[in-house]
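*Asks:* have a look at this fold, sequence not included:
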């Protein structure tokens, strides 16, 4: 998966004489890659853990995350797409040298994410086969590496995101529909929860658990050629499609988990999401969850590894020259690290915390770029999106400090 010239890469820009069908395929590929990477094992586990803790009130963080996702993706993707610059290169344009800090910071955040992704795949395999999570993590690492080694790796990644994304929606919908919670009360709690003060931490962490997918999609826009102001319409379509797919999966997942908890069931701490599916649809539901978790995890392992390396490959030429090898090394390193720590649930929760802290820094840099003609040319970024993005940066920056202490008290202390 080399930068722009190898046979498994897309053209650097879409021209008017290229088939529309190719453009539509590019839009779907980016949208599904973003959605499946953002609704990965971290989000699955975080939703189950927090729904178990906050019950019906968890409808509010799920509802609020939809609007936060809109604000992040629409700002990030438009500016990355119009400029044709990856996030780290955009930051270097805003302030020389800043891209190195942003790229390395996000790559480190991606390490935390991949610990969670490999952990999620190992938990999914434990459900499906009964094998220990150590062997599951090893298998996940080997499979992820294999995907990058095969010919046309980027094409395989896009195909995997589309087909496995559809499979995830079908499986989660089946369990959600088999045990729906009281919808009137749930909709009411999504707007007016009983205790909104306690819901800041779960809101920020599930956003942090999804943000890797937003970065991955933004980086992929450049690689598939959806860049430049003339491509604003397909960029917006890709963003709307990605947001819509992710939102559908999130809502169905919450309904599936809360539908079980509403019956009075208590979820097992070792693997709460799996236990929710077992209560909701019996042993079949338990195996369905194992498959969902493994599917979500392996797509996130691949997508997140691609994203991590894409964040540094334009900063360090040797990474761009050997991109596949670096992706394989990244997967191998995070798989071994996951095995050594052997704390899958905590790692999945911690990944969301780390990335919720990094997010306002990245989004703030992107918003600064919206008024730079040397970056976006004559493009006029909508004022309402700038205002929404600024509000997200402000709220998440202020909330990060209390979020860390609350997380420590609830999950570590």
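*Replies:* All right, it came through fine. In this text the structure is predicted, and so the values were computed from the model without any measurement.
*Asks:* all contacts plus neighbour counts: C-alpha atoms, from now on.
*Replies:* Fine.
*Asks:* quick one: the spatially most central residue of the chain from residue 206, how far?
*Replies:* In the chain, the C-alpha nearest the mean C-alpha coordinate belongs to residue 38, at 2.0 Å (Cα atoms, centre = their mean). Here the criterion is Cα to Cα, to the nearest Å. By it, residue 38 lies 10 Å from residue 206.
*Asks:* quickly note the distance from residue 126 to residue 291.
*Replies:* Taking Cα to Cα, one finds residue 126 at 10 Å from residue 291.
*Asks:* typed the wrong thing, it's residue 259
*Replies:* Relative to residue 291, residue 259 is positioned 20 Å away (Cα to Cα).
*Asks:* just residue 217 next, same as before
*Replies:* Residue 217 is 24 Å from residue 291, by Cα to Cα.
*Asks:* this is the other structure I want to compare:
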């Protein structure tokens, strides 16, 4: 009896650990340096009205993540394999787009790591980016890469939240106006919504937590209720963090501080943190941005490489090697670019927002028309209808925003 109890306890602990790892992989990927920089840029531009864009991103996140996590659990396949099984060739297209998007995002993530270490220690951003990328590579070279990955994501995720709460309290934001404009905004800016959705839901981020559960074997109808709870928990964590970060920067903007959005060296989020807490604010910003960057470098590389399975199945060792190569290549691209880091971070969010509708279309089709891929499970119809609505919305926003997103880089 004692042995059975111990075995059951270990199994439950493993289950909890697996779901917690997936939650934080999704959350830390969604709260990356891109979102931090985008939040500062768009809060300076829109003020309290940006709260509506955050709410829109959370609603879209809810529908996208919940459906993709659940359908992935039911198909027991990663996203590209599910897509190929549903529509021959679609998995290859999705894999190529996500890998390219993940590479673009990882260049931005490494740039964010450079900005974070610059804020903390005054290091040149390119040197800081290189250090951050090498640390991420070290995680995947470890003999206990899986355990190290999970613990790093959880620890750094909690650190980000605590540090941002401190700044949000100090900046004394106009919470009432922000709440009002969350529902009734003075202005609705579609390019902004598309960019913020891309930075928090689009591209590889959509599949990060689902693929982590898949790797841990937490799939099938028997785990569906737990997968649903984990997905909702992850969305809750990211939603709270998004509003806290927004409020921290809004308090600074509302106090009359003008953030520099025009110069090549512009780092608006750093300016906001420094305005709230002076020198300490700059250091805290550095910690938050660097933690967001390193976790997102890990998440982008891990998830993007998981899509390679549609071309050739990789064992754990081969996948870790491919992940190291992916990070190293991202670093080389970053070091070769002359684009300002903040511009990279805003652009990649928009790019990934254009990838989102393609994958969501495929998964919505699977839910409606391919129960055979889900073990005969008849998928929840209200969730599918919500998925179809969000799918149409993301296509519309994507087409509306192509021009303005690229125009941002030339501004």
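*Replies:* That came through fine. This structure is a prediction, so every number in the text was calculated from the model and none was measured.
*Asks:* overall similarity of the pair, as a TM-score.
*Replies:* Once superposed, the chains reach a TM-score of 0.93 (TM-score structural alignment, normalised by the length of the second structure), with 397 aligned residues with a Cα RMSD of 1.6 Å.
*Asks:* now do the helices in the stretch 101-250 of the first structure.
*Replies:* Secondary structure of the stretch 101-250 of the first structure (DSSP state H, counting those that start in this stretch): helices at 133-149, 153-178, 183-191, 200-208, 211-224, 232-261.
*Asks:* and among those, the most buried is which?
*Replies:* Of all the helices of the stretch 101-250 of the first structure, helix 211-224 carries the top mean neighbour count, a mean of 27, counting by mean count of other Cα atoms under 10 Å.
*Asks:* which helices and strands does it pack with?
*Replies:* Counting contacts by 3 or more Cα pairs under 8 Å, 6 or more residues apart in numbering; DSSP states H and E, helix 211-224 of the first structure is packed against helix 20-38, helix 59-83, helix 272-310, helix 344-369.
*Asks:* residues of whichever helix or strand comes after the longest one that come out buried?
*Replies:* Note on helix 272-310 of the first structure: by DSSP states H and E, the next helix or strand toward the C-terminus is helix 317-321. Of the residues in helix 317-321 of the first structure, 319, 320 count as buried by neighbour count, 16 or more other Cα atoms under 10 Å.
*Asks:* so how far is helix 317-321 of the first structure off the chain centroid?
*Replies:* Mean-position distance between helix 317-321 of the first structure and its chain equals 25 Å (Cα atoms, centre = their mean, to the nearest Å).
*Asks:* likewise for stretch 27-44 of the first structure?
*Replies:* For stretch 27-44 of the first structure, the distance to the chain centre is 6 Å (Cα atoms, centre = their mean).
*Asks:* likewise for stretch 153-170 of the second structure?
*Replies:* 16 Å.
*Asks:* give me the stretch of the first structure that it matches.
*Replies:* Mapping stretch 153-170 of the second structure onto the first structure (TM-score structural alignment) gives residues 161-178.
*Asks:* do stretch 347-358 of the second structure as well
*Replies:* Against the first structure, stretch 347-358 of the second structure falls on residues 350-361 (TM-score structural alignment).
*Asks:* the matching stretch: average distance to aligned residues in the second structure?
*Replies:* Stretch 350-361 of the first structure, aligned to the second structure and superposed, deviates on average by 0.6 Å (mean Cα distance after the TM-score superposition for the first structure).
*Asks:* in that stretch, what's buried?
*Replies:* 350, 351, 352, 353, 354, 355, 356, 357, 358, 359, 360.
*Asks:* show me what that stretch is in contact with.
*Replies:* For stretch 350-361 of the first structure, contacts defined as Cα atoms under 8 Å, 6 or more residues apart in numbering pick out 42, 105-106, 109, 112-113, 115-116, 204-212, 392-394, 396-397, 400, 403-404, 407.
*Asks:* out of the buried residues of stretch 350-361 of the first structure, who's nearest residue 331 of the first structure?
*Replies:* Using Cα to Cα, residue 351 comes nearest to residue 331 of the first structure of these, at 15.9 Å.
*Asks:* brilliant, that's me finished.
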